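Student: Provided below are the primary sequence and the corresponding predicted coordinates.
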Amino acid sequence: MERQIKIIPCIYGGKPAEAAKAYDHSGADAVGYYDEKITAETVKEIAKDIDIPLYAGGGIEDLEDVKKILYAGADKVCLGKTVLVDKEIVKKAGDRFGKDQIIVSMDLERQEDPVSFAKEMARLGAGQLLLLADKGYETFASLIKEIKEVSGLPVMVSISDPKEAVRILELAGADDLAVVSREAFGVMELKHDCRTAGFGVNTFESSMSFDEFKLNSDGMLTVVTQDYKTNEVLMVAYMTKEAFEKTVETGIMTYYSRSRKELWTKGDTSGHYQYVKSLTIDCDKDTLLAKVEQVGNACHTGSYSCFFTDLVKKEYKDDNPMEVFQSVYDVIMDRKKHPKEGSYTNYLFEKGIDKILKKVGEEATEIVIAAKNPDVEEMKYEISDFLYHLMVLMAERGMTWDEVTRELIERK
C-alpha cells in the first residue's frame, strides 16, 4: 500500500490567518504556524476560519503554554528548544492532552545523538517527530530510516523549496512534508507532482467516471450547489466532462456556460470562488450535489444565493437546533452592540461578568432541582433559561457557537 503523504504549508510572520485560509482552499492537509513567541490570540484567529488541522509552535516553554495553544484551537503543538531544557514536558503534555497532539522537532545537524533522542521522545510520549536540516538531507537518508525504525514514530521533514519536495521525499522517506516557503505555492499542483512520482497524497478523486452519469439532452450534467455549513442552495448550473474533471483536479467548482459555450470557473472574474467540500451523485446518476465553501456571493445580482425570490410561502417553525441557537445568539450580540432601553440582556451586560456568572450558576442549579421532579416540563424551561444566560456569557467573552461546535467535533 502506497504511503499517504500529508502536505503541510508552514506560515511564519505576515498575515497568518489569511495565508492559512488560502492554503485551506488550495488543498493543504494541515497548516503549520510558527512564531518566536506564539500567542493564543493569533492561534484562535487562524483556527476559527479554517477546516483543516492547525499545528502551532514557537516559544512554548511549559505545560501552561501547551494548554493555551491547544485550547485556542491548535490541533497539535510543536515543542522545540524547550525540550532541550526540560524533556519531561513531553511526558507531561502527552499524559495531559494525548500523544497525538504532541510534535517534537529535532535538528539533525545539531543533535548529538539523533537516534537516542528520537527513541527517548517516543518513550516520553511524543506523537510525531519534525526533522530539520538546513543544509539538506543528502547525508541523512539512512539516519532518518533508523530514527523511524527505532522510535516507531511518524516523521515530518521540513523543506523551504516546494520544487524540492519530490526529491526530498524520495531521499528521506518521510511520512509528512512541512513546506516552510516565504512565497505562496500551489498545494494541489505539488500534490499532483508527488502522485506522478508514485507517492500517495490526498487529492480529489471521483469514485465514478463521468461516462457513468446520465446527461441531459444537451449532453451535460445538472449540478446543484449548496453551502456546506448551512445547506442553503446557492445555484444550479451544468457540467461537461471537461468541467467535471477540472473541478476534481483543482478543487474549485468549474461549470460549462451554455450562453458563452465555454468552461466557466466560478470566481475567475468576480473572485467569488467556490471551494469543493464534497461531490455526490443522486440515485439516478443525473444530478450532482456539490457542497462548497462560497467566497462572496453565488449570484450575479449580488445575492448570496440565486434563490431569493419567493413565489409561494407558508409560515412554519424553523426548529433546526443550531439555527435557533445562532438566531438567539445573534439577537444577544445585537443588544451588546446596540443597547436597547429596558432590555434584560443589556441589564446583564451593564452589570458585568460577575452578575452574568452568578445567573449562569443559579440557572444550572435550577436544572438540577427541576431534574428531581418527575414532570420534565419544568426541566425544559430551566434548560432554556440556562442556555440563554450561557449565550450571554459567550457573547460577553467573545466566544461563538462555531468555536463550541468545532471543539465538539474534535472530541467526537
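Tutor: Structure received. Treat the numbers as computed from the prediction; the structure is a model and nothing was measured.
Student: from now on I want contacts and neighbour counts done on CA atoms only, so please keep to that.
Tutor: OK.
Student: for the chain, longest helix please?
Tutor: helix 376-397 (DSSP state H).
Student: packing partners for it?
Tutor: Judged by 3 or more C-alpha pairs under 8 Å, 6 or more residues apart in numbering; DSSP states H and E, the packing partners of helix 376-397 are helix 321-337, helix 344-351, helix 353-371.
Student: what's the helix or strand for Lys6?
Tutor: strand 4-12 (DSSP states H and E).
Student: with Asp193 instead?
Tutor: Applying DSSP H and E, one finds Asp193 within helix 187-196.
Student: ok so, going back, need the next SSE after the strand holding Lys6, C-terminal direction.
Tutor: Per DSSP H and E, the helix or strand that comes after strand 4-12 is helix 16-25.
Student: next, the angle from that next one to strand 4-12.
Tutor: Note on geometry: by axes from the mean of the first three to the mean of the last three C-alpha atoms, to 10 degrees, helix 16-25 and strand 4-12 are set 160 degrees apart in direction.
Student: okay, one more to line up with it:
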Amino acid sequence: MKLIELIRNFFHRLFYGKSKEKTPQVDDGTHASGTTNDDPPSVPTIELESTTGTQAPQSGNTSQPANDNYGEILQHPKMSKNYTVQIVPFLTSILKLNYEATYKVLYSISNSVDARFPIIRVPQRGCEIKLPVLGRSGKRGVCEERLCKIIKDLKLHGFYDSLSLFIGNYSKPFEPDIAYIDTQKGIFVDIEIDEPYSGWERKPIHYKTENGTIDDLRNHYFTERGWTVIRFSEKQVHKHPKSCLKRVYQLLNKMDVTITMPQSLATEADISLEDMWTKKQAESMEQNDEREKMLGIDKFIQPVEGPHIILKDYLKGRELEKKISNREEAQRKVSEQIQSRFLESPPQPPIVSNANSDDQRRKGAEQYEHQQYISTQSKPKTTPSSRGYA
C-alpha cells in the first residue's frame, strides 16, 4: 500500500506540481491564485472610474496585457491554453448598484436626425434600465484604448470599461466600448467607436444602409433597455479625442443640467459632423488600407485570444427580459394583424345569374336614359313601356 501511495504521489507531483507553476489551472470557480468564489473575483478589466471601493485585481491567468485583445500593432506570445474565470456579475462595490431596485430613465431628449457621426439614439422617458454585469471578452479597438487612457489622464469620473449587457436570449452579452454611468440620475450611456472595416478579417462592420445603419438593431436593443447610445467614428476619436469627450458631456448636460463641462474639455473645439460610409465605401477603404494609413501602422495582425469569461445575468434582469419579450410579442401580433388586413383580397362582387347580368342591367339603364339610340325598333313607342318599364 505504501508503494502504491508513493507512486501515486510521484505522478501527482510530476503532472500537477509543475503545471501549476507554469500554467495555473482554473477549476470549479477557483481562481488561478488559489482563491475560491468567496474571495473577490479576479477580473481582467480596466476600471476607469476612481472609486473608494477596492478595485478588482488584474487576472493572473494570462501573460498578455488585458488591453491587447484586438488585432494590435505589436505581436504578443499566444497562450498555450484557454482558461475560464468565474465572475461574480455584480458591481455593487464599484458602481454602487442595487440589483434588487428598479432604475428608470429620468430624461427626455431627441435622437440625431441622420447617419452622421456622432450618431445618437436615446430611450424613452420612464423606460426601465437594464443593469450591466462586470466582465468582457470581446476584442478591443485601437482608438478605444487611446480614449480610455485620455479619460484616465484627465481624471474624468463616471466612465467604465469591461462591462457587458445581457440582451434577450443571446448567450453572449453585448459589450459597450466604453460606458458612462450615473446611477443617481438614471443615466447609462454606451459610447461606441465605429471602424469602417475590421483590421484582421478585412470585412465591413459599420456602415449605413438604405433605411438607416447596420447598427440600428443593436442600438434598439440598448435603448429599449434604458441606455443612450452615442457613436463616434474611429477617425473622430483618433484625431479629436477630447472633442469627442466634450460632445459626450454636452449630451450629458441635456440629460441633467447639473452635469457640467470639465475645465479640461471646456476650451476644446466642438466635434465636426462626419458622414457615415456605405458598405461599398467601406470596402473601398479596406482596399486602400485607409485605417492603417490613418493610424500610422503597416498592418493589423491576428488578434490574440484573451481569457474566456463566464458571465451570468442577474435575476431581476432576467425578469426584465421576459417583460420586453412579452411586449415585443404583443407588438408583433398587432403588426401582423394590420399587415393581414392590407394583404386580404378585395371584396368580390356578388355572383348574379346570366338573366340579370351586369351587362344586361347596364343596357337596361342605358335604354332607360337613351332609348332612342339603343332601341331595336325603328321608332320609339309613346307608351310608358318605351321608357323601360315592363
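Tutor: Perfect, thanks for sending it. Just so you know, these numbers come straight off a predicted model, no measurement behind them.
Student: got a TM-score for the two of them?
Tutor: Once superposed, the chains reach a TM-score of 0.25 (TM-score structural alignment, normalised by the length of structure 2), with 161 aligned residues with a C-alpha RMSD of 6.9 Å.
Student: what residues sit buried inside the helix holding Asp193 of structure 1?
Tutor: Using 16 or more other C-alpha atoms under 10 Å as the test for burial, helix 187-196 of structure 1 gives 187-188, 190-195.
Student: can I get the residues you listed in CSV with distance to Gly32 of structure 1?
Tutor: Listed next are the buried residues of helix 187-196 of structure 1 as CSV, based on distance: C-alpha to C-alpha, whole Å:
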residue, distance to Gly32 of structure 1
Val187, 14
Met188, 17
Leu190, 17
Lys191, 17
His192, 21
Asp193, 21
Cys194, 20
Arg195, 22
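Student: out of those, which comes closest to Thr345 of structure 1?
Tutor: Val187 (46.5 Å; C-alpha to C-alpha).
Student: quick one: the closest one from Glu149 of structure 1, how far?
Tutor: According to C-alpha to C-alpha, to the nearest Å, Val187 of structure 1 and Glu149 of structure 1 sit 29 Å apart.
Student: got it, and Glu396 of structure 1?
Tutor: 51 Å.
Student: ok, these two, which is more surrounded?
Tutor: Neighbour count, other C-alpha atoms under 10 Å: between Glu396 of structure 1 and Glu149, Glu396 has more, with 17 against 13.
Student: OK, contacts around the more buried one?
Tutor: 349, 353 (C-alpha atoms under 8 Å, 6 or more residues apart in numbering).
Student: who's in contact with the nearest residue to Lys92 of structure 1 once chain neighbours are set aside?
Tutor: Among residues not flanking Lys92 of structure 1 along the chain, Leu63 sits closest, at 7.1 Å (C-alpha to C-alpha, 6 or more residues apart in numbering). Counting by C-alpha under 8 Å, 6+ apart, Leu63 of structure 1 touches 89, 92-93.
Student: out of the residues you listed, which one sits closest to Leu390 of structure 1?
Tutor: Of the contacts of Leu63 of structure 1, the one sitting nearest to Leu390 of structure 1 (C-alpha to C-alpha) turns out to be Ala93, at 30.1 Å.
Student: what packs against the helix or strand hosting the closest one?
Tutor: Assigned by DSSP H and E, Ala93 of structure 1 falls within helix 88-97. The contact analysis (3+ C-alpha pairs under 8 Å, 6+ apart) places helix 88-97 of structure 1 against helix 63-71, strand 102-107, helix 114-124.
Student: most packed of these?
Tutor: strand 102-107 (a mean of 22; mean count of other C-alpha atoms under 10 Å).
Student: and it with helix 114-124, angle?
Tutor: 170 degrees.
Student: what is the neighbour count of Ala371 of structure 1?
Tutor: 16.
Student: need the contact list for it.
Tutor: With contact set as C-alpha under 8 Å, 6+ apart, Ala371 of structure 1 has these partners: Met379.
Student: hmm, back to that, output the contacting helices and strands for the strand holding Lys6 of structure 1.
Tutor: helix 16-25, strand 31-34, strand 176-179, strand 200-201.
Student: enumerate the positions of the longest one that are buried.
Tutor: Translated: helix 16-25 of structure 1. 16-17, 19-21, 23-25.
Student: stretch 354-373 of structure 1 too?
Tutor: Under 16+ other C-alpha under 10 Å, the buried positions of stretch 354-373 of structure 1 are 356-357, 359-360, 363-364, 366-367, 370-371.
Student: for these, which two are the farthest from each other?
Tutor: Ile356 and Ala371 (22.8 Å).
Student: with adjacent residues omitted, what lies nearest to Met294 of structure 2?
Tutor: Nearest to Met294 of structure 2 is Lys235, by C-alpha to C-alpha, 6+ apart, at 7.8 Å.
Student: distance of the one you found from Ala330 of structure 2?
Tutor: Taken as C-alpha to C-alpha, the span from Lys235 of structure 2 to Ala330 of structure 2 is 41 Å.
Student: between those two, which has more neighbouring residues?
Tutor: Lys235 (18 against 12).
Student: which stretch of helix or strand covers the more buried one?
Tutor: Residue-wise, Lys235 of structure 2 maps onto helix 234-239 under DSSP H and E.
Student: how about Leu288 of structure 1?
Tutor: strand 287-294.
Student: how big is the angle separating that strand from helix 16-25?
Tutor: Using the same axes, to 10 degrees, strand 287-294 of structure 1 lies at 170 degrees relative to helix 16-25.
Student: so Arg231 of structure 2 sits against Arg116, correct?
Tutor: No - applying C-alpha atoms under 8 Å as the test, Arg231 of structure 2 and Arg116 come out as separate, 9.3 Å apart.
Student: follow-up on the earlier one: make JSON lines out of the contacts of Leu63 of structure 1 and add distance to Val392 of structure 1.
Tutor: Shown next, in JSON lines, are the contacts of Leu63 of structure 1 (distance: C-alpha to C-alpha, whole Å):
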{"residue": "Ile89", "distance to Val392 of structure 1": "37"}
{"residue": "Lys92", "distance to Val392 of structure 1": "35"}
{"residue": "Ala93", "distance to Val392 of structure 1": "33"}
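Student: now the strands for the stretch 101-250 of structure 1?
Tutor: For the stretch 101-250 of structure 1, the strands defined by DSSP state E, counting those that start in this stretch occupy 102-107, 128-132, 155-159, 176-179, 200-201, 221-227, 233-239.
Student: closest one to Glu262 of structure 1 among the ones you listed?
Tutor: Using C-alpha to C-alpha, the strands of the stretch 101-250 of structure 1 put strand 233-239 closest to Glu262 of structure 1, at 10.4 Å.
Student: now do the buried residues in stretch 316-336 of structure 2.
Tutor: Neighbour-count burial for stretch 316-336 of structure 2 [16+ other C-alpha under 10 Å]: 317-318, 320-321, 324.
Student: how about the longest helix of structure 1: buried residues?
Tutor: Applying 16+ other C-alpha under 10 Å to helix 376-397 of structure 1 flags 379, 382-383, 385-396 as buried.
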